[in-house]
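Student: Here is my input, please return the structure:
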Amino acid sequence: MQLSGKPYNYQMDALLLTPTFTFHIEVKNYTGTLWFDDPFDQMIRTNEETEEGFRNPIHQVVRHREKLLPLIPGPLASCIVINRSSTILKSLNAKKRNTDIPIIHRHNLLHHFKALEEQFSSAPVFRKKNERRRYVSSLN
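Tutor: From the prediction side, this is the model:
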């Protein structure tokens, strides 16, 4: 999905509309070991003997959320999915990450989605299929 914005356009990997919440998924195809360094706000990848720095992917998701929130009804959940199950995820900080955007492997996606369904099960955002269809049409 692509949204227009200033100064850039925003492309999102997946946006899933459910009756009770909207689920935004960003997929990353990194290999090796990913280190998340919160104080310096970066991600470091080590692959064999190579070390590379990247922007923290959480910032991309935060930007997307800022664009989506005014457009969607109801709650918005987001996550970053690491596509390769062989990729190792580590944190350079002993403290828990200070974000509500989880970084998970793809094999945990269904479990994460089911937990979100349970969390947001109380009030449907879209009561009828036609409401959801009209909403999706309005995004284009």
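Student: C-alpha only now, for contacts and for neighbours.
Tutor: Fine.
Student: residue nearest the centroid of the protein?
Tutor: Cys79 (2.9 Å; Cα atoms, centre = their mean).
Student: Can I take it that it is in a strand?
Tutor: Yes - the assignment for Cys79 by DSSP: H, G, I helix; E, B strand; the rest coil puts it in a strand.
Student: who touches it in this structure?
Tutor: Going by Cα atoms under 8 Å, 6 or more residues apart in numbering, Cys79 touches His24, Ile25, Glu26, Val61, Ile101, Pro102, Ile103, Ile104.
Student: Could you pull out the helices in this structure for me?
Tutor: Applying DSSP state H to the chain gives helices spanning 57-68, 109-119, 129-139.
Student: So which of the ones you listed has the densest surroundings on average?
Tutor: Highest mean neighbour count among these (mean count of other Cα atoms under 10 Å): helix 57-68, with a mean of 15.
Student: tell me which strands and helices it is in contact with?
Tutor: Under the contact definition 3 or more Cα pairs under 8 Å, 6 or more residues apart in numbering; DSSP states H and E, helix 57-68 sits against strand 76-82.
Student: before we move on, the earlier item: quick one: which of the contacts of Cys79 sit in strands?
Tutor: Per DSSP state E, strands hold the following members of the contacts of Cys79: His24, Ile25, Glu26, Ile103, Ile104.
Student: Could you also give me the structure for this second sequence? I'd like to compare it with the first:
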Amino acid sequence: MIVKQHDKLIEVLKLEALESRIALYHPKKERVVTDLKKKKSEIAGEKEVDYPLGFLDYDKFFILHNIRLEDDNGYFQIDTLVLFEKYNLILEVKNWQGTVIFDANGQVIRKRTNEEEEGFPNPIPQVKTQTFRLQKWLRKHNFPEVEIESFVVISFPSTIIKPAHSSVTIPEQVIHNSQLYFKIMELEKKY
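Tutor: Here you go, the predicted model:
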């Protein structure tokens, strides 16, 4: 059952309103346009995850999208949190397109069709931090102890995921959207 829907649409509406009103020559115009494209892409990527989740038995879990929780270190955000009876599942959705290369020093490099390269931090430490903070948050609010699993879901199936060279392994937690249902079925057997 979906308990909390995607809620980034309001951000898109705000950016669209700003983009239509800001002058072409304004120094922030390019940034607003870039932010708008990025936000629309985020929404499209996160909605792609809804498809494999739709195959699950809705009576056995709760889905919470775009969770923002406060702890002693401020706020932290989780793209999608799926609550099962025996475990919780964090889904960090990445809407990367093109070729995504995992480097030995923990960096992720994205290459697009025009051979432009863009660097990103490795998402594995991000989900580990989310897991740690969620565990602390649950304890603080007296929830029972449950295991927390996580996946980094590459939302677009055309994205190529590969290591920088043969000695680098892609973390098992990094999966394509099309693998999500089957990975959850493996977790169901485990728990």
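Student: TM-score them against each other, please.
Tutor: The TM-score (TM-score structural alignment, normalised by the length of the first structure) is 0.76; 118 aligned residues with a Cα RMSD of 1.9 Å.
Student: Just give me the closest of the ones in strands among the contacts of Cys79 of the first structure to Ile88 of the first structure.
Tutor: Distances from Ile88 of the first structure to these, taken as Cα to Cα, are shortest for Ile104 (10.4 Å).
Student: any idea what Pro57 of the first structure aligns with in the second structure?
Tutor: Using TM-score structural alignment as the criterion, the counterpart of Pro57 of the first structure in the second structure is Pro123.
Student: hang on, the earlier thing: I'd like the distance between the corresponding residue of the second structure for the residue nearest to the centre of the first structure and Val33 of the second structure.
Tutor: Correspondence of Cys79 of the first structure to the second structure, assessed by TM-score structural alignment: Phe151. Note on Phe151 of the second structure: its distance to Val33 of the second structure, by Cα to Cα, to the nearest Å, is 30 Å.
Student: and if you look at Ile67 of the second structure?
Tutor: Applying Cα to Cα, the value for Ile67 of the second structure to Val33 of the second structure is 25 Å.
Student: so how many other residues sit close to Asn66 of the second structure?
Tutor: 16 (other Cα atoms under 10 Å).
Student: Spell out the secondary structure type for it.
Tutor: Classification of Asn66 of the second structure using three-state DSSP returns strand.
Student: Spatially nearest residue to it, not counting backbone neighbours?
Tutor: With Cα to Cα, 6 or more residues apart in numbering as the criterion, Asn66 of the second structure has its nearest non-adjacent residue at 4.6 Å, and that residue is Asp79.
Student: Quick check: that neighbour touching Asp50?
Tutor: No - judged on Cα atoms under 8 Å, Asp79 of the second structure makes no contact with Asp50 at a distance of 11.8 Å.
Student: Phe54 of the first structure versus Val27 of the first structure, what's the distance?
Tutor: For Val27 of the first structure, the distance to Phe54 of the first structure - Cα to Cα - is 15 Å.
Student: neighbour count winner among these two?
Tutor: A direct count of neighbours by other Cα under 10 Å for Val27 of the first structure and Phe54 places Val27 higher, at 19 against 12.
Student: Which residue comes closest to that one once chain neighbours are left out?
Tutor: Leaving aside its sequence neighbours, Val27 of the first structure sits nearest to Val81 (Cα to Cα, 6+ apart; 4.7 Å).
Student: what's the neighbour count on the one you found?
Tutor: Neighbours of Val81 of the first structure (other Cα under 10 Å): 19.
Student: swap in Leu92 of the first structure?
Tutor: For Leu92 of the first structure, the neighbour count with other Cα under 10 Å is 14.
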